[in-house]
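*Asks:* Sequence and predicted structure below; questions after.
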Amino acid sequence: MTEAVKDPPPGMVERRGAGLWVSHAIMMFGVLIVFFPIWLAFVASTVTQPEITNPPMPLWPGDQFLVNYGKALGSGVNVPVATMLVNSMIMAIGIAVGKIVISLLSAFAIVYFRFPGKMVFFWLIFLTLMLPVEVRIVPTYEVIAGFGMLNSYGGLILPLIASATATFLFRQFYMTVPDELAEAARVDGASPMRFFIDVLFPMSRTNIAALFVILFIYGWNQYLWPLLITTDPSMNTIVMGIKQMFPSGDDIADWPVIMATSILAMIPPVIVVISMQKLFVRGLVDSEK
């Protein structure tokens, strides 16, 4: 005889519902705290200069959206903002793709190939995590200048594409792949690169997506290295451009244009995160990682 299902104690559903509403309210409050400064920046990019400098500042968008954003895209301290956005896009994509490609191949070599000093090389790569860019920036600059790569996309990208973190993450993932897959590929006559392309690369898709989002934002936000190696204004990045828009001395900042440029600088990273959101979350929480 089937045992009857007992009714839940009185008030349990109500308490569960109340707790759900409270947790959602707290979450929404946190979102509002984070979003409010961005909203103020957007509002500031749609009003006139006197409306910003004369308090209280409005909390709703004005009627200068097209004017301010048109000025932002067509103006800049030394070069149009549109050009700086393109430079930042090329740099961010180049750094993200370069880091992922090198890390995939280096982790594949460390896990699936036998050669003298394999672990020594791995730990040397891992130890570079303790050396930030600022520590090795002077010798890196000398190398790039010696190769004649100042004021070039190669100079912006190549010194930043080595990633010990990504190599370590892919190595840890490859070590969870069953050895039977490699044995089956070897029996079928597949070459090492064929095994990498047909088996390991598709399995690494979520990890690649998660790292691409992180590395794209890392490359997009770079300031010190582009500032050091670019003397040609046409190679300025958007982060450099925003800094250059702030006046020095007694000059008055054109705040609507600066805020419009800041909003434009946020759009590409936001698009990348939203478009790759599902793969990004799966890459972070996948139990097979």
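*Replies:* Arrived safely. Numbering: from 1, shown residues only.

*Asks:* Please make it C-alpha for all contacts and neighbour counts, starting now.
*Replies:* Fine.

*Asks:* Run a quick neighbour tally on Phe280.
*Replies:* By other Cα atoms under 10 Å, 23 other residues sit near Phe280.

*Asks:* Now do the same contact list for it.
*Replies:* Contact analysis of Phe280 by Cα atoms under 8 Å, 6 or more residues apart in numbering lists Thr206, Asn207, Ala209, Ala210, Leu211, Val213, Val273.

*Asks:* Quick check: the fourth one vs Pro159, distance?
*Replies:* According to Cα to Cα, to the nearest Å, Ala210 and Pro159 sit 22 Å apart.

*Asks:* For those two, indicate the residue with more neighbours.
*Replies:* Higher neighbour count among Ala210 and Pro159: Ala210, with 20 against 16, using other Cα under 10 Å.

*Asks:* Verify the stated contact: that one with Leu284.
*Replies:* Yes: counting by Cα atoms under 8 Å, Ala210 does reach Leu284; the two are 6.6 Å apart.

*Asks:* Show me what the helix or strand hosting Ala41 is packed against.
*Replies:* Using DSSP states H and E, Ala41 falls within helix 12-44. Judged by 3 or more Cα pairs under 8 Å, 6 or more residues apart in numbering; DSSP states H and E, helix 12-44 is in contact with helix 255-275.

*Asks:* in the helix it packs on, what counts as buried?
*Replies:* 255-265, 268-269, 273 (16 or more other Cα atoms under 10 Å).

*Asks:* Name the next helix or strand following the host helix or strand of Leu156 along the chain.
*Replies:* Per DSSP H and E: Leu156 is located in helix 153-157. Using DSSP H and E, the next helix or strand after helix 153-157 towards the C-terminus is helix 164-174.

*Asks:* Tell me which residues of that following helix come out buried.
*Replies:* Buried residues in helix 164-174 (16+ other Cα under 10 Å): Ala164, Thr165, Ala166, Thr167, Phe168, Leu169, Phe170, Arg171, Phe173, Tyr174.

*Asks:* Can you tell me the closest non-neighbouring residue to the third one?
*Replies:* Computed as Cα to Cα, 6 or more residues apart in numbering, the closest residue to Ala166 that is not its neighbour in sequence is Ser103, at 5.7 Å.

*Asks:* That neighbour against Ser163, yeah?
*Replies:* Yes: contact criterion Cα under 8 Å: Ser103 and Ser163 qualify, at 6.6 Å.

*Asks:* Between those two, tell me which one has more neighbours.
*Replies:* More crowded of Ser103 and Ser163, by other Cα under 10 Å: Ser103, with 23 against 20.

*Asks:* Pull up the gap between that one and Leu228, please.
*Replies:* When Ser103 is compared with Leu228 (using Cα to Cα), they lie 26 Å apart.

*Asks:* which residues of the stretch 101-250 of the chain fall in helices?
*Replies:* 118-127, 137-146, 153-157, 164-174, 179-187, 192-195, 201-203, 205-220, 224-229, 238-245 (DSSP state H, counting those that start in this stretch).

*Asks:* Go through these and name the closest to Thr48.
*Replies:* Comparison of the helices of the stretch 101-250 of the chain against Thr48 by Cα to Cα identifies helix 238-245 as nearest, at 16.9 Å.

*Asks:* adding another structure so you can compare the two:
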Amino acid sequence: MVENRPFGNFIAYLTLALGVFIVAFPVYVAFVASTYDSATISNGNMSLIPGDQAPVNYYRTLFEGTARTSGQSVGGMMVNSFIMAMGIALGKILISILSAFAVVYFNFPFRKTAFWIIFITLMLPVEVRIYPTYKIVADLGMLDTYTGLILPLIASATGTLLFRQFFMTIPDELLEASKIDGAGAFRFFKDTLVPLSVTTIAALFVIQFIYGWNQYLWPLLITTKSSMQTIVIGIKQMLTTQDVLTEWQIAMTTAVLAMLPPVLVVIFMQRLFVKGLVETEK
């Protein structure tokens, strides 16, 4: 039984409120900056109360673009980032769940060795293998394409490990019952494993969507056309070394817009995400 300690609860809520303030205050300042004009921000006259330039700034950012982004609107960048993030998340889930299914339910030579080779790739992120990966993508003619943005990043040792650990908790009786019903391997996978893995899939989707949305180095290398730029690259291009040349209201508007899709994904999938990570049987 958990004891009711008012002072302890007060400290806990105070700590939580302080943490939320530390995280949320810079976001609020960015939102406020997105509602002022450039002169007000550059002169340091911006207050903590939103201004009246929000409609102009958000319309210009979403649909018109700036000179520093070669006229590419942030709306187009968000579409590119969304396609890339969705492709990476769905691709990682598909490959991870199939590889985990093979490792757990099929007997073949060097099965454990294959799993450990997959697991060791955690020590080889894209930054480590950036040159050979770029060389292969360039030779295959996938520069400035969605395929080039997505395909090299869809393998996931983390996802394979997550699904493997979950599959190992599923009773063998389910597999035996499927065999008695005449179900083959694919039907057992489709009708039994996938429905049971919904929460795990949701948890992995949230993690990998945010991972794909925040990618910077890989899109920077393989995209040369402004029409293929992602929103993270767009934010970087808007920031110059000289403050007088930076349109801070547009940069802050872009930053606010860039936060919306990951936040919405977390909000709408929060219950499944938490359940997929903390269920005791996992």
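*Replies:* Yep, it's here. All values derive from a computational prediction rather than experimental measurement.

*Asks:* Overlay them and tell me the TM-score.
*Replies:* The TM-score (TM-score structural alignment, normalised by the length of structure 2) is 0.95; 276 aligned residues with a Cα RMSD of 1.4 Å.

*Asks:* Flag every buried residue along the helix holding Leu156 of structure 1.
*Replies:* So, applying 16+ other Cα under 10 Å, buried residues of helix 153-157 of structure 1: Tyr153, Gly155, Leu156, Ile157.

*Asks:* Now the counterpart of the second one in structure 2: closest residue in space, sequence neighbours ignored.
*Replies:* Across the two structures, Gly155 of structure 1 finds its equivalent in Gly148 of structure 2, going by TM-score structural alignment. Sequence neighbours aside, Met142 is the residue nearest to Gly148 of structure 2 in space, at 4.8 Å (criterion: Cα to Cα, 6+ apart).

*Asks:* distance of the one you found from Ser227 of structure 2?
*Replies:* 15 Å.

*Asks:* Same question for Ile201 of structure 2.
*Replies:* For Ile201 of structure 2, the distance to Ser227 of structure 2 - Cα to Cα - is 32 Å.

*Asks:* my guess is Thr200 of structure 2 contacts Val278, does it?
*Replies:* No: look at Thr200 of structure 2 against Val278 with Cα under 8 Å: they stay out of range, at 10.0 Å.

*Asks:* Which one of the two is surrounded by more residues?
*Replies:* Taking neighbours as other Cα under 10 Å, Thr200 of structure 2 and Val278 compare with Thr200 leading, 25 against 10.

*Asks:* Centroid-nearest residue for structure 1?
*Replies:* Ile217 (2.0 Å; Cα atoms, centre = their mean).

*Asks:* Show me what that residue lines up with in structure 2.
*Replies:* So Ile217 of structure 1 corresponds to Ile210, using TM-score structural alignment.

*Asks:* what do we get in structure 2 for Arg194 of structure 1?
*Replies:* Looks like Arg194 of structure 1 aligns to Arg187 there (TM-score structural alignment).

*Asks:* what's its match in contact with, if anything?
*Replies:* With Cα under 8 Å, 6+ apart, Arg187 of structure 2 has no contacts at all.

*Asks:* Same check on the one 10 residues further on?
*Replies:* For Ser197 of structure 2, the residues meeting the contact criterion (Cα under 8 Å, 6+ apart) are Phe163, Phe166.

*Asks:* Identify the residue of structure 1 aligned to it.
*Replies:* So, by TM-score structural alignment, Ser197 of structure 2 is matched to Ser204.

*Asks:* Next one: that match relative to Gln277 of structure 1, how far apart?
*Replies:* Ser204 of structure 1 is 16 Å from Gln277 of structure 1, by Cα to Cα.

*Asks:* Over to Arg186 of structure 1?
*Replies:* On the measure of Cα to Cα, Arg186 of structure 1 and Gln277 of structure 1 end up 36 Å apart.

*Asks:* same question, Ile263 of structure 1
*Replies:* Ile263 of structure 1 is 21 Å from Gln277 of structure 1, by Cα to Cα.

*Asks:* What of Phe36 of structure 1?
*Replies:* Distance from Phe36 of structure 1 to Gln277 of structure 1, by Cα to Cα: 22 Å.

*Asks:* Which of those two has more residues huddled nearby?
*Replies:* Taking other Cα under 10 Å, Phe36 of structure 1 and Gln277 do not tie; Gln277 has more neighbours (15 against 12).

*Asks:* what does the more buried one align to in structure 2?
*Replies:* Per TM-score structural alignment, Gln277 of structure 1 is aligned with Gln270.

*Asks:* that older thread, for Ala92 of structure 1, which of the helices of the stretch 101-250 of structure 1 is the nearest?
*Replies:* helix 205-220 (4.2 Å).

*Asks:* Tell me which residues are up against stretch 225-242 of structure 1.
*Replies:* Under Cα under 8 Å, 6+ apart, the answer for stretch 225-242 of structure 1 is 76-79, 81, 83-85, 87-88, 137, 141, 150-152, 155-156, 221-223, 258, 261-262, 265.

*Asks:* same thing but 6 Å
*Replies:* Outside stretch 225-242 of structure 1, the residues that touch it by Cα atoms under 6 Å, 6 or more residues apart in numbering are Asn78, Met84, Leu85, Asn87, Ser88, Leu150, Asn151.

*Asks:* which of the residues you listed sit farthest apart?
*Replies:* So, these by Cα to Cα: farthest apart are Leu85 and Leu150, at 19.1 Å.

*Asks:* What is the burial count for the closest residue in space to Gln72 of structure 2 that isn't next to it in sequence?
*Replies:* Spatial nearest neighbour of Gln72 of structure 2, excluding adjacent residues (Cα to Cα, 6+ apart): Gly65 at 5.1 Å. Applying other Cα under 10 Å, we find 20 residues neighbouring Gly65 of structure 2.

*Asks:* which position in structure 1 aligns with Gly65 of structure 2?
*Replies:* By TM-score structural alignment, Gly65 of structure 2 lines up with Ser75.

*Asks:* can you tell me how far that match sits from Val86 of structure 1?
*Replies:* 14 Å.

*Asks:* And Val77 of structure 1, by the same measure?
*Replies:* The value you get for Val77 of structure 1 to Val86 of structure 1, if Cα to Cα is used, is 16 Å.

*Asks:* Could you do Ala72 of structure 1 as well?
*Replies:* Counting by Cα to Cα, the gap from Ala72 of structure 1 to Val86 of structure 1 is 14 Å.

*Asks:* swap in Asp179 of structure 1?
*Replies:* For Asp179 of structure 1 relative to Val86 of structure 1 (Cα to Cα), the value is 44 Å.

*Asks:* more neighbours, those two?
*Replies:* Each of Asp179 of structure 1 and Val86 has its neighbours counted (other Cα under 10 Å); Val86 has more, 15 against 11.
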